[in-house]
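Engineer: Could you look at this predicted model? Sequence included:
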Amino acid sequence: MSRPTTQHLNPPTGAGAATIAGMFLDRVAGGANDEAFRFPAADGSWESVTWRATGERVTKLAAGLLALGIAPGERVAIVSGTRYEWILADLAVMCAGAATTTVYPSTIADDVAYILSDSDSRVVIAEDPTQLAKLRERRAELPAVHTVVLVEGGPGTGDDGDDGWVIGLDELARRGAELLAATPDAVTARIASIAPDDLATLIYTSGTTGRSKGVRLTHAAWAYQGGTLASERILRPDDLQYLWLPLAHAFGKVLLTAQLAIGFATAVDGRVDRIVDNLAVVRPTFMGAAPRIFEKAHAKIVTTVAAEGGVKAKLFDWALSVGMKVSEATLAGRPVPPLLALAHRVADALVLRKIRDRFGGRIRFFVSGSAALAPDLARWFHAAGVLILEGYGMTECAAGASVNRPDSYRLGTVGHPLPGTEIRIAPDGEVLMRSPSVMSGYHQLPEATAGALDDGWLATGDIGEIDADGFLRITDRKKDLFKTSGGKYVAPQPIEGKLLALCPYVSQVIVHGSGRNFCSALIALDPDAIRSWAAGQGLGDRPYAEIIGSPAVRDLVQGYLDQLNTQVNRWESIKKFVLLERELTIEDGELTPSLKIRRKKVEDAHRDRLDALYTS
């Protein structure tokens, strides 16, 4: 049997030696008057708070949890979208010596009840009446939950008609203030009792198949992540982060941990439809995002220019072609010829800078994670002067395993491992990792834990390779690979990524072909992009279903598929396709809360239409 390929670096000094609660106290003490967070106020402006103010609020909320009887190690769930109060609640839970159970606000009532019951959560911090309704609906199944704390739209005193089951966030802080008046060191004493290996977070994976599993992550796991990012100097104290990522997801959580370790400020607003508008106002220096955000931004820019046509479209295409030539030279380490450099300055002034201005004009880089980013899309943004650093990890390793650095990156890869993290490739191509941030196990699932961990090595389920320079490339999910009836293996994700980068009208795509004699695809189009295109074709007044079903739209998509098929192997080419009538959604169970497609569910829902492709 061949030996696995391994890539690893030395750990940073002291990584994993702290607790998140201790890191928070250190940050408050070391930068009390520095800006910590800013968030949207009721009047639409942005309100800013210092670390001192954040520390005072967190301490009262942590004391409030102690007043509710929360014991060390017990779970407190947060069912909320990304907002400043989510961060306060999470820090308060850990400062109370408890552990946060994270729940996406899009989770249906049945799954919320399962997560709260399986985690044995005692208190739930719920965002609003919508989330509270889910809890009330399943209250009989949640005997361990003795208190619900409502962030907005609820009671302030606990007199809510539920026998005190629901209280407001301000009420929790008030009870905390009373406890602190009697016992001033209650919270600091609890923090001092926390050990690095104590449970900090219980994150339920939004798996594409089966019930979610609770991933147990310790204080040491998160502290390692924060300490490593600080030692790598990828992020700086003078950075300003824009944070919209779901904080129920490990990617969002690790960026908060990095903030504690490094000290930069964060602007918080989880409303996805506000990202572009907010970036122009906040003008951050970096932002983490899933690939879908970059796909939509690219589609919006390209389709808007195409709709305008004429001289503007020709100028745009010229400027991007110049940017692409400069990008290729830069990535290859070649000098840019003088005439090309001159053309690039003109292209940048007229077009490329305007693309960057859409993101506030100060972005040093974006960080892409949670799913694969199409290399062609990364190259398009690089040509526009926008650097996207792709990283790799999973919930089971507290989000981060490897990442491209601003001064050392290779597009199409996920960079080098973090210091202290070892990555090797098994003989079958699966990526294995060993790291201080790897989970202690799946909650109450010893068999699943044993199946994922072997002598400290985590089996990721991803297929990858390490190049001669140590850059890790992820090619697909092991379970997503399929074999055609002709015996050829197909990795669908790279093909899907190519189509998403080629066609600005495609929103989601699933390449299908297991056991079939050719590959086909289920394709969902972006409603805004396709309506804009249809308006230019004289179809703008027709119902959306009629637009999607028109021969013109099929011809449009087929044209992009023809381009795609010139870039893949013959057995990977898409021979036929189905246009879906709408985008896939979280609400219909077709996407996970982290926007991964539940392939089997979607394929099963359209099985008849797929079968018809192979019989016609």
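Structural biologist: Here it is on my side, so go on.
Engineer: all contacts plus neighbour counts: C-alpha atoms, from now on.
Structural biologist: Fine.
Engineer: remind me, longest helix of this protein?
Structural biologist: Taking DSSP state H as the criterion, the chain has its longest helix at helix 310-332.
Engineer: Does anything pack onto it? Which helices or strands?
Structural biologist: In terms of contacts (3 or more C-alpha pairs under 8 Å, 6 or more residues apart in numbering; DSSP states H and E), helix 310-332 is packed against helix 291-308, helix 338-347, helix 375-383.
Engineer: okay, these, which one's buried deepest?
Structural biologist: The highest mean neighbour count among the helices and strands packed on helix 310-332, using mean count of other C-alpha atoms under 10 Å, belongs to helix 375-383: a mean of 20.
Engineer: Contacts made by it with the rest, please.
Structural biologist: The contact list for helix 375-383 (C-alpha atoms under 8 Å, 6 or more residues apart in numbering) reads 294-295, 298, 320, 322-327, 387-388, 411-412, 497-498, 501-502.
Engineer: secondary structure element for Val149?
Structural biologist: Per DSSP states H and E, Val149 falls inside strand 147-150.
Engineer: Skip ahead from that strand and say which helix or strand is next.
Structural biologist: Once strand 147-150 ends, the next helix or strand along the chain (criterion: DSSP H and E) is strand 166-168.
Engineer: another structure for you, compare them:
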Amino acid sequence: MGHALGERYSKENNNNLLYSWKLKIARKLVFSKWQESFGGHLHFVISGGAALQPRLSRLFFAAGIHLMEGYGLTETSPVIATNYSKTPGNLMIGTVGPIMKNIEVRIDEDGEILTKGPCVMKGYYKAPKLTAEVIDKDGWFHTGDVGEIINGRFLKITDRKKEMFKTSSGKYIAPQAIENLMKESIFIEQAMVVGESEKYASALISPNFDHLHSFAHEHKIHYRDNKELIKNQMVLKTYQKEVNHANKQLGQHEQIKRFRVVCEPWTAPTGELSATLKLKRRVLYNKYADLLRKIYAYDAHEENKGSISFNGE
């Protein structure tokens, strides 16, 4: 009851009497225990360092814990934008909030976020060449992140510039935006979108195994291990349904044409994620090189044209 209700949290739903009544009950019966587990005095949490799934934000807000997402870099001392729920109109779930006072932000032609203001560093210590690479002659600091400004106020981060890739048709794809959309599904814990120099985008999916195991129990799916579970036809049809749902929200060239579900969770301790829970793409490309070759129908001895042939960490 609590999770499904919480993930529907929004300003519009809060004005719905039935939803508000259900949320009040959930806060008393379910979310009050969350509060207790945090000590009973937690009112807000600040999130940064990696992309935050909007459904998690909605869930925490429903629980009465305001989850504020912000954005900045060490070079910007460090905050550029942040959500703040105490002031009306200064919160938009799915963004990193309004741009702070005295800070300028503009989106470059290629989508990169540029910023200027008193928070920006003067330069890297004794490294003028490196400084010139990130601060242009007009004083704009190039963040390396790709994003957009919503409603003229709210900054939304969509990807890292260096992680964008181009398909063989010349269309650019921002993988992180698609991955975050896919992770809105309760069945998907992590996803990696690939397709550089290929005809179409594909994805590797690491399941939310806690939920998948519950799903298997509910539908009387018998399996010996995760490797056998992900090959089950009902499971594969379920993941196809989730991918189809994400595709409906994407442009034609961004849609995931093929995907594979893997049998391992991706974590920082096992090496697939960084300490801030970002994908280690090179590690994943190497780990699943054979699987990626099969997606694009390469022979075992054949070298691919694009991103599958990463080597090293």
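Structural biologist: Happy to help now that I have it. Only a predicted model underlies this, so the values are computations on that prediction, with no experimental measurement involved.
Engineer: Can you list the neighbours in contact with the longest helix of structure 1?
Structural biologist: Taking contacts as C-alpha under 8 Å, 6+ apart, the residues outside helix 310-332 of structure 1 that touch it are 305-306, 335-336, 340-341, 343-344, 347-348, 351-352, 379-380, 382-385, 410.
Engineer: Out of the helices and strands packed on helix 310-332 of structure 1, which is closest to Glu581 of structure 1?
Structural biologist: Nearest to Glu581 of structure 1 among these is helix 291-308 (18.4 Å), distances taken as C-alpha to C-alpha.
Engineer: Over in structure 2, find the residue span that closest one aligns onto.
Structural biologist: On structure 2, no counterpart of helix 291-308 of structure 1 exists by TM-score structural alignment.
Engineer: Tell me how far the residue located most distally from the centre of structure 1 lies from Ala173 of structure 1.
Structural biologist: What lies farthest from the middle of structure 1 is Ala182; by C-alpha atoms, centre = their mean that is 42.0 Å. Counting by C-alpha to C-alpha, to the nearest Å, the gap from Ala182 of structure 1 to Ala173 of structure 1 is 14 Å.
Engineer: C-terminal to the lengthiest strand in structure 2, what's the next element?
Structural biologist: Taking DSSP state E as the assignment, the strand of structure 2 that covers the most residues is strand 141-150. Downstream of strand 141-150 of structure 2, the next assigned helix or strand under DSSP H and E is strand 154-160.
Engineer: what's the spacing between that following strand and its chain's center?
Structural biologist: Chain-centre distance of strand 154-160 of structure 2: 10 Å, with C-alpha atoms, centre = their mean, to the nearest Å.
Engineer: what angle do that strand and strand 141-150 make?
Structural biologist: Relative orientation of strand 154-160 of structure 2 versus strand 141-150 (axes from the mean of the first three to the mean of the last three C-alpha atoms, to 10 degrees): 120 degrees.
Engineer: how about strand 154-160 of structure 2, aligned to which bit of structure 1?
Structural biologist: With TM-score structural alignment applied, strand 154-160 of structure 2 matches the range 471-477 in structure 1.
Engineer: Skipping adjacent residues, who's closest to Thr115 of structure 2 in space?
Structural biologist: Leaving aside its sequence neighbours, Thr115 of structure 2 sits nearest to Val105 (C-alpha to C-alpha, 6 or more residues apart in numbering; 4.4 Å).
Engineer: and the corresponding residue of structure 1 for the one you found, helix, strand or coil?
Structural biologist: Using TM-score structural alignment, the partner of Val105 of structure 2 in structure 1 is Ile423. Here Ile423 of structure 1 is recorded as strand under DSSP: H, G, I helix; E, B strand; the rest coil.
Engineer: what do you get for Ser202 of structure 2?
Structural biologist: strand.
Engineer: which residue in structure 1 lines up with it?
Structural biologist: Correspondence of Ser202 of structure 2 to structure 1, assessed by TM-score structural alignment: Ser520.
Engineer: and that match, how many neighbours does it have?
Structural biologist: 21 (other C-alpha atoms under 10 Å).
Engineer: quick one: contacts for it?
Structural biologist: Ser520 of structure 1 makes contacts with Val511, His512, Gly513, Ile574, Lys575, Lys576, Phe577, Leu610, Leu613, as judged by C-alpha under 8 Å, 6+ apart.
Engineer: Could you list which of those belong to helices?
Structural biologist: Leu610, Leu613.
Engineer: can you give me the strands for structure 2?
Structural biologist: Going by DSSP E, structure 2 shows strands at 44-47, 66-72, 79-82, 104-107, 112-116, 141-150, 154-160, 165-166, 172-173, 188-194, 201-207, 256-261.
Engineer: among the ones you listed, which is nearest Leu284 of structure 2?
Structural biologist: For the strands of structure 2, proximity to Leu284 of structure 2 was assessed by C-alpha to C-alpha; strand 188-194 is nearest, at 8.5 Å.
Engineer: got the contact list for that closest one?
Structural biologist: Residues contacting strand 188-194 of structure 2 (C-alpha under 8 Å, 6+ apart): 175-176, 178-179, 182-183, 201-208, 265-266, 279, 281, 307.
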